[in-house]
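**Q** Sequence and predicted structure are below.
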Amino acid sequence: MSVNSDQQEYQTAVKKLGKRGVLLSRSEFVCFHIARRYQRNVLKREAFGLEHWFWPAALDQLHWSASMPRRLGQGLIIAVSLPFIVSWQLLGRLARLLAFPFRYLRTYMIPRGLAAPGEKTLAGVHNAFARFFDLPPDAYMDCVDEWIQALYGLDRSLRDYIVTMNRGAEQLPAPALSPSMRSYIAVAREKLSQELGHYRA
């Protein structure tokens, strides 16, 4: 996006938000814009990415038993249920594909309920904007890293905090960075927010 178009989008957003009594600083608007950009990338990957059209992502997180008989039992259950799982997976993908235009266009709209962060910190930005997007852990961590650059002008990484608290987390495959990983992300985000302190609005 060019500087002129970015400035124009910011001014348009400020006018719309001003009518609602919402005041966002430029850096806060940039953070919201960054989150929406990541959301668009996720939506495109979900709708058009072929890696999970036929192979269910849930199977990547399956923990195989160390016992050979149990492992054979797991394999048998998967073999029997796989046609149903794949069919359900395809239906879900088709539904996302049909909903893609509407969901994608929504990321260019200013949602109702958007409010300025109550606290001028990294955690405050998350609390204000998080309900307007849904990112997988990898994309969310990249998004937060860009927030830090936009708010503080610093090259700090949320991933570093997660690795510090949970050695070996960086070796986990991307699909495994799910529910349990989110708790590490939340703790690391709060810790990093405390260290960074308040940003200049």
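**A** Arrived safely.
**Q** okay, CA-based contacts and neighbour counts for the rest of this
**A** Will do.
**Q** Check which helix or strand the most far-flung residue of the chain relative to its centre maps to.
**A** In terms of distance from the mean C-alpha position of the chain, residue 69 ranks first, at 38.9 Å (CA atoms, centre = their mean). Using DSSP states H and E, residue 69 sits in helix 68-106.
**Q** ok, structure two:
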Amino acid sequence: MPSHTPKLTQNELTCIKLAAKMQRRAWRSRYVDAFIPRIPWHHAFNQQPLHIRMLLYFAMFLLSPIWLTGWFLQLLCNTALFPYRITATYFISLSLIPPGERNIQGMHRATQRYLDLSVKQYIWLVNQWVEVLYGEKAKRIHTMQYYLDKELVEQREITRGSLINMDPYIRNHIGSAREKLSQALGYY
């Protein structure tokens, strides 16, 4: 009985390779960043009065053995997992099927389980997908950053500018912006 599973087009395969390339970059940058110890409460030091800062420095000094041990263990784990993470991005599954929807949303759904990117990296990746799937002209007109900025402006108008910390909600806004971008571009 012949299989009627649709095959990936060359553009879809290129998009998946771009996603793997961006994931490799993300793993490399995280690996390099793991070598730099991060001081706990670093954002609170400059915002506090002197006596509170001195108390924070004292607490940091007391907790430094625990903090440095945790950092070292995290560094060891990252070092042990790094070769596996990088190698895994070079292999594209033969059972990978093309996206159900032939648009940006479908491409996201086809690759989302493999991606662990920062917001900046993900925006770059979606813009590259637009270029590959829809062409250079569409990339100049429809950028992910434009739709994300538009989404954030709409949210500020709804909440009357009282958005204090947008970071926890940025993934929701990215999803909404990606959906609007996908609707604007249509199917490829």
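**A** Right, received. Where do you want to start? As the structure is a computational prediction, the values presented were derived from the model and not from experiment.
**Q** Overlay them and tell me the TM-score.
**A** Overlay of the two chains. TM-score (TM-score structural alignment, normalised by the length of structure 2): 0.75; 170 aligned residues with a CA RMSD of 3.1 Å.
**Q** circling back: check the fit of whichever helix or strand comes after the helix holding residue 69 of structure 1 onto structure 2 and give the mean distance.
**A** Next helix or strand after helix 68-106 of structure 1 toward the C-terminus (DSSP H and E): helix 122-129. When structure 2 is superposed, helix 122-129 of structure 1 averages 0.7 Å from its matched positions, counting by mean CA distance after the TM-score superposition for structure 1.
**Q** Counting by contacts, list what helix 122-129 of structure 1 packs against.
**A** Helices and strands touching helix 122-129 of structure 1, by 3 or more CA pairs under 8 Å, 6 or more residues apart in numbering; DSSP states H and E, are helix 26-48, helix 179-196.
**Q** Quick one: closest of the ones you listed to residue 110 of structure 1.
**A** Comparison of these against residue 110 of structure 1 by CA to CA identifies helix 26-48 as nearest, at 9.8 Å.
**Q** What angle do helix 68-106 and the closest one make with each other?
**A** Relative orientation of helix 26-48 of structure 1 versus helix 68-106 (axes from the mean of the first three to the mean of the last three CA atoms, to 10 degrees): 120 degrees.
**Q** Buried ones in helix 26-48 of structure 1, by neighbour count?
**A** Within helix 26-48 of structure 1, the residues that qualify as buried by neighbour count (16 or more other CA atoms under 10 Å) are 26-36, 38-40, 42-44, 46-48.
**Q** Can you tell me what residue 87 of structure 1 aligns to in structure 2?
**A** For residue 87 of structure 1, the aligned residue in structure 2 is residue 69 (criterion: TM-score structural alignment).
**Q** And for residue 126 of structure 1?
**A** Counting by TM-score structural alignment, residue 126 of structure 1 lines up with residue 108 in structure 2.
**Q** No further questions, thank you.
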